[in-house]
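# Need coordinates for the below:
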Amino acid sequence: MLNFKQAFSTSSKLAKAIKPAVRSTRHSKDVESMDKNIPFEKPQKAWERAGESKDDYFRSRFSHVHAKQKQNDPAERRKSYETIRKTRASNYKRERYNDRQQHKQKFARDVYRGLTPNPLSEYVYGSSAVLAALKANKREIFNKLFIHNPKEMNSEIIKLATQLGVETNMVDSRSQLNQLTSNAIHNGYVLETKPLLPTPIFKLGTVSDGSYTIDEDNYGDVLEQTYTTTNKNPLGIYLDGITDPHNIGAIIRSAYFLGADFIVMSEKNCAPLSPAVAKTSVGAMELIPIFTADKPLTFFDKSRANGWTFVSAAVADHHREDKIARSLEQKSVEFEELSQLLESGPCMLVLGSEGDGIRTTLKVRSDFLVEIKPAAGVSSLVDSLNVSVAGALLMQKLLQ
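As a prediction, the model looks like this:
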């Protein structure tokens, strides 16, 4: 008889298909715990009970312990010493630097502090130039006189300034005057004024009984002016192409000192009458008549037609054209013969720049050419004189 064993198991596949009677919200992998259902009180940290952050709590209570440990550590002591030493050295350097800066500021010459130059004005400097400008009173206006600790207090300058209604200011710093004069030597006197403008002219007129006429340019019209001379005949100085203001100032000084009557400048190629010219001329620029000619060739021709003799300080030579060279050679006159020329009639001494000299067109229109020859054995490196020195020698010879 067959025996059958009764089985009450189900297959695994069928078991998985059986659904629970109650749906659970937890996943099968989650661990079931009853902690959430058991009352639990989390203990507070010490710093939480104190109401502080963890860092502040330990720093306030245990920093001294750490400091003592560091203090007892030789390496930490050396590190602390080095920090203190560097701090002290840095503070010392900073203090010394501040002391030096204060010392420099105390004795500094600040050229930008104080007076500011007026671009519409001119600043005549030097006691002689300022005094001459006030005495001559040729300028349009005098604004202010600045004085700073002069070596010699010139009461005449202050007196004239007061008479002319010029405001006088005593300044505290020499650097203030240096700023007005571009650091030139001013001797403690600076006069703010308008530029001295030379009179434009057309030609030189006739000469008669110690007087002569000059046709001035009065805004396009001819204005004939009469001048007198203390010489037997008048002597004028013509400047062509001289751009160095110191040379012009020295020539003006010599001309006034030696007795020349007036000066004519080429309008387009000569340095203007500036404070540097006034300073170099020691004020003579204010005292001698100065004119300009804008058409030199016409000025030469028309003045010669009225009896004026033109003598140019130049070598009678021309490197390019033989015809011009021969013409210039015929005009050559010896230095010793110059005094005879002024005896015969009025003269104009023509001076040119040291580099280019007098223009050929003016030399051709001159009556005579004269040169000052060097002594025997003089090196070729020194082949000429400064134009102001040569001009003074020629003036002196003409006026003998």
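
# Going by C-alpha atoms from here, please, whenever you check contacts or count neighbours.
OK.

# where do the strands sit along the stretch 1-150 of the chain?
Taking DSSP state E, counting those that start in this stretch, the strands of the stretch 1-150 of the chain run over residues 122-125, 142-147.

# how about this one, so we can line them up?
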Amino acid sequence: MARHKRGNRDGSPSRPRLWGRHAVAAALDNPARRVLKAWATHEGAAAMQFPPGLALTIADGADLGRLVPNDAPHQGVVIETEPLEDIWLGDILSEAGERSVVLVLDQVTDPHNVGAILRSAAAFGAAGIVTQDRHSPPESGALAKAASGALERVPWARVVNLARALDEIAEAGFWRIGLAGEAAMDLKDALGPPRVALVLGAEGPGMRQNTREHCDALARLPIAAEVESLNVSNAAAVALYAASIG
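Below you'll find the model as predicted:
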């Protein structure tokens, strides 16, 4: 899996550094996550359930601040981990229920947006998210903090070719709906089949043409004319809610 270089305050691609109590607690609770070391204030350590044997350093808040990017809200806890094991798209599709939603992100690269989308995916019970490995952010503290624990709970498949992945999603019985502001159809009218893949593009350029061609329908969110568009993470949350009640 391709991974991008990060500054040493965010750990490294092979040893991402996570912070914030929700993100850290979720990582500690995840049996699939290997935590290598931890730093915490006395208050932060008291709020966590660090496993016996984990290398834990007690430090003050300023010292922890030097372990994370500038102004990162570490909330008194920082851990260094191994990245999660790769998840295969086929596993997500085979384990999805008869009524399921999968999110497909086309070149959404901002870690805060992807983290927020993971959080919404967890809130609405999505089966998983799918991204292209070369055009998506790696695991990081910023992403995990925005996900508020959902990075550990929502299956995330990184694929080499998004068009081929959309073909595989269709073969698994998912109706693929691409969200596009200029589409003639509202999302509620495009919904119907019990298995749905919601496809979202990056802010600005939106979905690439080849991605659009691999959707069964294009639909828009019916927002006020005075608002040009929604942030991609907000659009994902609205679309997930619509799909959950559609």
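
# For the two chains, what TM-score is obtained?
Taking TM-score structural alignment, normalised by the length of the second structure as the basis, the two superposed chains have a TM-score of 0.86; 235 aligned residues with a C-alpha RMSD of 2.3 Å.

# out of the strands of the stretch 1-150 of the first structure, deepest packed?
Highest mean neighbour count among these (mean count of other C-alpha atoms under 10 Å): strand 122-125, with a mean of 26.

# what range in the second structure matches it?
Mapped onto the second structure using TM-score structural alignment, strand 122-125 of the first structure covers residues 16-19.

# what about Asp356 of the first structure, distance to Ser332 of the first structure?
Going from Asp356 of the first structure to Ser332 of the first structure by C-alpha to C-alpha, to the nearest Å gives 19 Å.

# more crowded one of the two?
Neighbours per residue (other C-alpha atoms under 10 Å) separate Asp356 of the first structure from Ser332, with Ser332 holding more: 19 against 10.

# contacting residues around the more buried one?
Ala316, Phe368, Leu369, Val370 (C-alpha atoms under 8 Å, 6 or more residues apart in numbering).

# what about the strands in the second structure?
Taking DSSP state E as the criterion, the second structure carries its strands at 11-12, 15-19, 35-40, 55-58, 77-81, 100-106, 128-132, 156-159, 175-179, 195-201, 217-219.

# circling back to that earlier point, so how far is the match of strand 122-125 of the first structure from its chain's centroid?
Offset of stretch 16-19 of the second structure from its chain centre (C-alpha atoms, centre = their mean, to the nearest Å): 15 Å.

# Tell me where the second structure has helices.
21-29, 42-47, 61-65, 89-95, 111-123, 141-147, 162-171, 187-190, 209-213, 232-245 (DSSP state H).

# Next, the buried residues of the longest one.
Buried residues in helix 232-245 of the second structure, counting neighbours by 16 or more other C-alpha atoms under 10 Å, are found at Val232, Ser233, Ala235, Ala236, Ala237, Val238, Ala239, Leu240, Ala243, Ser244.

# can you check the shortest one too?
Across helix 187-190 of the second structure, burial judged by 16+ other C-alpha under 10 Å covers Leu187, Lys188, Ala190.

# ditto for the first one
By 16+ other C-alpha under 10 Å, the buried positions in helix 21-29 of the second structure come out as Arg21, His22, Ala23, Val24, Ala25, Ala26, Ala27, Leu28.

# what's the spacing between the alignment partner in the first structure of Gly61 of the second structure and Pro119 of the first structure?
Aligned counterpart of Gly61 of the second structure in the first structure: Arg174 (TM-score structural alignment). Separation of Arg174 of the first structure from Pro119 of the first structure (C-alpha to C-alpha): 20 Å.

# quick one: which of these two has more around it?
Shown here are Arg174 of the first structure and Pro119; by other C-alpha under 10 Å, Arg174 has more neighbours (19 against 6).

# contacting residues for that one?
By C-alpha under 8 Å, 6+ apart, the neighbours of Arg174 of the first structure are His148, Gly188.

# related to what we said a few turns ago, just tell me which of the strands of the stretch 1-150 of the first structure ends up closest to Lys86 of the first structure.
With C-alpha to C-alpha, the closest approach to Lys86 of the first structure among the strands of the stretch 1-150 of the first structure belongs to strand 142-147: 52.3 Å.

# Show residues contacting stretch 182-193 of the first structure.
Identification of contacts with stretch 182-193 of the first structure by C-alpha under 8 Å, 6+ apart yields 121-127, 130, 139-151, 174, 177-178, 180-181.

# what's the first-to-last distance across it?
End-to-end distance of stretch 182-193 of the first structure (C-alpha to C-alpha): 16 Å.

# do the same with stretch 188-198 of the second structure
Counting by C-alpha to C-alpha, you get 12 Å between the two ends of stretch 188-198 of the second structure.

# now do stretch 200-219 of the second structure
Terminal residues of stretch 200-219 of the second structure are spaced 11 Å apart (C-alpha to C-alpha).

# Over to stretch 200-211 of the second structure?
Stretch 200-211 of the second structure: ends 10 Å apart by C-alpha to C-alpha.

# if you line the two up, which stretch of the first structure does it fall on?
Using TM-score structural alignment, stretch 200-211 of the second structure pairs with 351-362 in the first structure.

# which of the residues in that stretch are buried?
For stretch 351-362 of the first structure, the neighbour count (16+ other C-alpha under 10 Å) marks Leu351, Gly352, Ser353, Glu354, Gly357, Ile358, Leu362 as buried.

# do stretch 97-116 of the second structure as well
Across stretch 97-116 of the second structure, burial judged by 16+ other C-alpha under 10 Å covers 100-116.

# How about the contacts made by the equivalent of Asn386 of the first structure over in the second structure?
The alignment partner of Asn386 of the first structure in the second structure, by TM-score structural alignment, is Asn231. Taking C-alpha under 8 Å, 6+ apart, we find Asn231 of the second structure in contact with Glu203.

# Next, the contact list for the spatially most central residue of the second structure, please.
When C-alpha atoms, centre = their mean is applied to the second structure, the residue found nearest the centroid is Leu118 (3.5 Å). By C-alpha under 8 Å, 6+ apart, the residues touching Leu118 of the second structure are Ile129, Ala147, Ala150, Leu151, Val154.
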